[in-house]
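A.B. asks: okay, predicted coordinates and the sequence, questions at the end:
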Amino acid sequence: MIRRMFALCLLLAFAAAAPLARGAESFTIGVMNDQSGPYADLAGPGSVEMARMAIEDFGGAVLGKPIELLVADHQNKVDVGLAIARQWYDERGARAIFDITNSGVALAIQDLAKARDRIVIFDSASSSDLTAKACSPNGVQWNADNWSNGVALMRLLIQQKLDSFFFITADYAFGASLEADARDAIVKAGGTVVGAVRSPLNTADFSSFLIAAQASKAKVIVFAITGADLSNALKQANEFNLAPAQYLATPITYLSDVNALGLDVAHGLTFMQSWYWDLDDQTRAFAKRFYARRGRMPNDNQVALYSSIRHYLEAVAKAGTDDAGAVMKAMREAPIHDVFTANGTVRADGRVLYDRYLMKVKTPAESKTPWDYLTVVDKIPAADAFRPPGAGGCTLTTP
């Protein structure tokens, strides 16, 4: 217990360190995510760099004050994330917190932000509950949720006669939400779920779970996991030779995951994406800026973070105040037209809507340049890409 308290104190010290500017004359926002664990690659330091780019591109100041950026690693622990968020809201004067990554941490901060009348924007936390039964007038979900990532893919597989499923699911809020959304889509489309296992976060050895999936004879194995866990599981599934006898479905997959896996393992995977660096001249130019700073291409989580910070700061400037209600109103009223999306809107339940893409990973032979990993299979209109309003149980309506 003493060691845990000491570690928490160190994390809080880190959370308060190295802002761009200090003091009552600054406008403070924060980025909290996994900086060192299984989700560090899909968000982590790269997302912090995106936040810096967004602040720089906005001009570095709002309401006449320099923008202060706080950064913290919640280590995928709800108590740590809540302690940092309380300090930021209560002591550091943070007006908004971005990113979050872990759905368990996100759900806890959603409640805290509402109680403190501050704003929280989820760029990489994907639980669908954040805009459903746990929705809040102070919360916004920018990148895709589990419903959007899972439902379209399950429907596509069943259309291809791949209609029996086995789940390997992350054993916390994110995995439970993803499996629930996918199961609902499977049942409604006429498929069946023949089994499921829960894998702890940061699992190194997936062999027992893969053996159970193989023994199930399911046509599809759904990996309701992501980040380093997904990379480990797919590499081990390749060693077990599960495919092509069974289709490996990975609803939550990022460009960073494909890079970690390599095309020899990842080729053929099909999943939803909100953004890809090679879509057009604008996305390519933006990605090259990030590459010059980080030595890698950004994924859609990271560009969603850039978009959300820019839109938030623009709303603050338009509202002429940092009052949460006024800023949220300005965010909902303004269209989102930037490098992330040309046609985005913020719905009353906090869900951001935009067109998405069904992507497929290229074979090594199809990839012509570094980071040339994905090809567009289909463009999904916003109306079809996200859960209909009210379907998840949120009762919020636009004032």
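C.D. replies: Received it, and whenever you're ready, just let me know what you need.

A.B. asks: alpha carbons only for contacts and neighbour counts from here, please
C.D. replies: Noted.

A.B. asks: tell me the first helix or strand C-terminal of the helix or strand hosting Lys360.
C.D. replies: Using DSSP states H and E, Lys360 falls within strand 356-361. The element immediately downstream of strand 356-361 (helix or strand, assigned by DSSP H and E) is strand 374-380.

A.B. asks: what about whichever helix or strand comes after that following strand, distance to the chain center?
C.D. replies: Heading C-terminal from strand 374-380, the first helix or strand you meet, by DSSP H and E, is helix 382-385. Its chain's average C-alpha position is 18 Å from that of helix 382-385, according to Cα atoms, centre = their mean, to the nearest Å.

A.B. asks: got the contact list for helix 382-385?
C.D. replies: With contact meaning Cα atoms under 8 Å, 6 or more residues apart in numbering, helix 382-385 is reached by Ser148, Ala152, Leu353, Tyr354, Asp355, Arg356.

A.B. asks: next: stretch 96-110.
C.D. replies: 28-34, 39, 43, 47, 76-79, 81-82, 85, 118-127, 130, 134-136, 138-139, 172-174, 305, 309.

A.B. asks: my read is Phe167 is in a helix, agree?
C.D. replies: No - Phe167 is assigned strand when assessed by DSSP: H, G, I helix; E, B strand; the rest coil, not a helix.

A.B. asks: and it, what does it touch?
C.D. replies: Per Cα under 8 Å, 6+ apart, neighbours of Phe167: Glu179, Val193, Gly195, Ala196, Val197, Ala213, Ile221, Val222, Phe223, Ala224.

A.B. asks: make it 6 Å
C.D. replies: Counting by Cα atoms under 6 Å, 6 or more residues apart in numbering, Phe167 touches Ala196, Ile221, Val222.

A.B. asks: the stretch 51-200 of the chain: strands as residue ranges?
C.D. replies: 61-62, 65-73, 96-99, 119-122, 139-141, 164-170, 192-199 (DSSP state E, counting those that start in this stretch).

A.B. asks: from the centroid of the chain, which residue is nearest?
C.D. replies: Ser124 (2.1 Å; Cα atoms, centre = their mean).

A.B. asks: the longest helix in this protein is where?
C.D. replies: The helix that spans the most residues within the chain, counting by DSSP state H, is helix 300-319.

A.B. asks: which strands and helices lie in contact with it?
C.D. replies: Where contact means 3 or more Cα pairs under 6 Å, 6 or more residues apart in numbering; DSSP states H and E, helix 300-319 is packed against helix 44-58, helix 324-333.

A.B. asks: next, the one to line up against it:
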Amino acid sequence: MNIKLALALSATAMLMGGTAMATDVKIGVLNDMSGVYADISGMGSVVAAQMAVEDFGAAEKGINVEIVSADHQNKPDVGSTITRQWYDQEGVDMIVDVPTSSVALAVSEITREKNKIHMNTGAGTTELTGPQCSPNTIHWLYDTYALAYGTGSAMVAEGGQTWFFITADYAFGHSLEQEASNVVTKAGGEVLGSVRHPFPGQDFSSFLLQAQSSGADVIGLANAGGDTINAVKQASEFGITQGGQDLAALLIFITDIHALGLQTAQGLVLTEPFYWNLNDGTREFAQRFGERHGGAMPTADHAGVYSAVTHYLKAVEATGGKETEALLGSMREIPADDPLLGPGEIQANGRKIHDMYLFRVKAPDASEGPWDYYETVATIPAAEAFKPVAESGCPLVN
């Protein structure tokens, strides 16, 4: 079965006076290559991982890195099969990315069973650092709490007191709706109802009509990728925002905005950990990424993969090997700081925290060029953006 793409990046490091023993590392990029999340992750994540290896200078440091990739098709059984094959037969040491929370939870459990390492950048569920946390999994990029806190708090503050949710019917959607509902009610708002749609979805008309008839100030979209794109497009066709209701896209990426166009997406408020045009470091990375990925700018997930792989390689260098416990300990000790996500730290429950950003999508006449889609509304400090570790429910936390 043709499920992988191998990108071998290897060399032998020559040190003063002799040849150093090389460390062979195999990294698996597991994500959606063909479905609703393919633009968010897909081959772009493979490019990002490859760039991380090259920029780190792994070959020159005596670290031979092989990158393999596979399409989990957003199915837990497919993702589990690939994960077991990678660990048992192909010698994969670390798996990165893995959007779709139900798949991520399965991969996390198998990783723990096999005593390997999973650095998740693509999934949102807080279960990864909550009741189903694992000492072998680091949740690197974002989660549903951070998304809900940023967007939900901002919209309630702007007058969005009543909410109705349209939710993807799987672990990620459920988690995102629950976290957003908690934020809304804590801020003094009210949740009028919700409806769950199949994942992935195509026709959102009946769900949008239910949301419209609720009279809620805000329709919260607890979904992502192609589902969010379709829901926003159909909401525009139905004249929902023109009728006075606001849309809250609780997880949306820059590729989604690109697909929607500014005319449709303008005014959307969103929370992300990364934007390609945020500073000199993000712009430099984005330019090089675009040259290798058809001119597209990197999503937050792509930036997360680059950041996570870089941090993992730092630990390989620091420990001089790939023993799991040593690497996990080193990754917690080494400062989690890079030009894409900024400074951060890994908490006891495996949650990596860093600043998050509240953005608003620009109007077409405010955009200065291709992919110039966001204006920064606020920076949310890391300590506020993520759930307090003591409240996570993770059994690893004393």
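C.D. replies: Done, it's in. Given the structure is predicted, the values throughout are model-derived calculations rather than measurements.

A.B. asks: and the strand holding Lys360 of the first structure, how far from the second structure on average?
C.D. replies: Superposed on the second structure, strand 356-361 of the first structure shows a mean distance of 0.6 Å to its aligned residues (mean Cα distance after the TM-score superposition for the first structure).

A.B. asks: so how far is that strand off the chain centroid?
C.D. replies: The answer for strand 356-361 of the first structure is 16 Å, by Cα atoms, centre = their mean.

A.B. asks: repeat that for stretch 178-194 of the first structure.
C.D. replies: With Cα atoms, centre = their mean, you get 22 Å for stretch 178-194 of the first structure.

A.B. asks: for stretch 248-264 of the first structure, same thing?
C.D. replies: 15 Å.

A.B. asks: identify each buried residue in that stretch, please.
C.D. replies: 248-263 (16 or more other Cα atoms under 10 Å).

A.B. asks: quick revisit: most surrounded residue in the contacts of Phe167 of the first structure?
C.D. replies: Ile221 (26 neighbours; other Cα atoms under 10 Å).

A.B. asks: report the angle between the longest helix of the first structure and helix 324-333.
C.D. replies: 110 degrees (axes from the mean of the first three to the mean of the last three Cα atoms, to 10 degrees).

A.B. asks: buried sites along helix 300-319 of the first structure?
C.D. replies: Result for helix 300-319 of the first structure [16+ other Cα under 10 Å]: buried residues 300-317, 319.

A.B. asks: picking up where we left off before, what's the closest of the contacts of Phe167 of the first structure to Lys188 of the first structure?
C.D. replies: Val222 (17.0 Å; Cα to Cα).

A.B. asks: give the contact list for that closest one.
C.D. replies: Phe167, Ala249 are the contacts of Val222 of the first structure under Cα under 6 Å, 6+ apart.

A.B. asks: what's the counterpart of Pro99 of the second structure in the first structure?
C.D. replies: Pro99 of the second structure maps onto Thr101 in the first structure, with residues paired by TM-score structural alignment.

A.B. asks: separation between its match and Arg22 of the first structure?
C.D. replies: 26 Å (Cα to Cα, to the nearest Å).

A.B. asks: more crowded one of those two?
C.D. replies: Thr101 (27 against 15).

A.B. asks: the closest residue to Gly325 of the first structure other than its chain neighbours - how many residues pack around it?
C.D. replies: Nearest-residue entry for Gly325 of the first structure: Asn138, 7.7 Å, with adjacent residues in sequence omitted and distances by Cα to Cα, 6 or more residues apart in numbering. Neighbour count for Asn138 of the first structure, taken as other Cα under 10 Å: 24.

A.B. asks: trace Asn138 of the first structure over to the second structure, please.
C.D. replies: Looks like Asn138 of the first structure aligns to Asn136 there (TM-score structural alignment).

A.B. asks: from memory its match sits against Lys114, does it?
C.D. replies: No - assessed by Cα atoms under 6 Å, Asn136 of the second structure is found out of contact with Lys114, at 9.5 Å.

A.B. asks: circling back to that earlier point, average gap between the longest helix of the first structure and the second structure?
C.D. replies: Looks like 0.6 Å for helix 300-319 of the first structure (mean Cα distance after the TM-score superposition for the first structure).

A.B. asks: please compute how far that helix lies from its chain's middle.
C.D. replies: Counting by Cα atoms, centre = their mean, helix 300-319 of the first structure comes out at 15 Å from the chain centroid.

A.B. asks: what's the answer for stretch 272-288 of the first structure, then?
C.D. replies: 17 Å.

A.B. asks: could you do stretch 322-341 of the first structure as well?
C.D. replies: Its chain's average C-alpha position is 19 Å from that of stretch 322-341 of the first structure, according to Cα atoms, centre = their mean.

A.B. asks: find me the equivalent region of it in the second structure.
C.D. replies: Taking TM-score structural alignment, stretch 322-341 of the first structure hits residues 322-341 over in the second structure.

A.B. asks: could you do stretch 201-219 of the first structure as well?
C.D. replies: Counting by TM-score structural alignment, stretch 201-219 of the first structure corresponds to 199-217 in the second structure.
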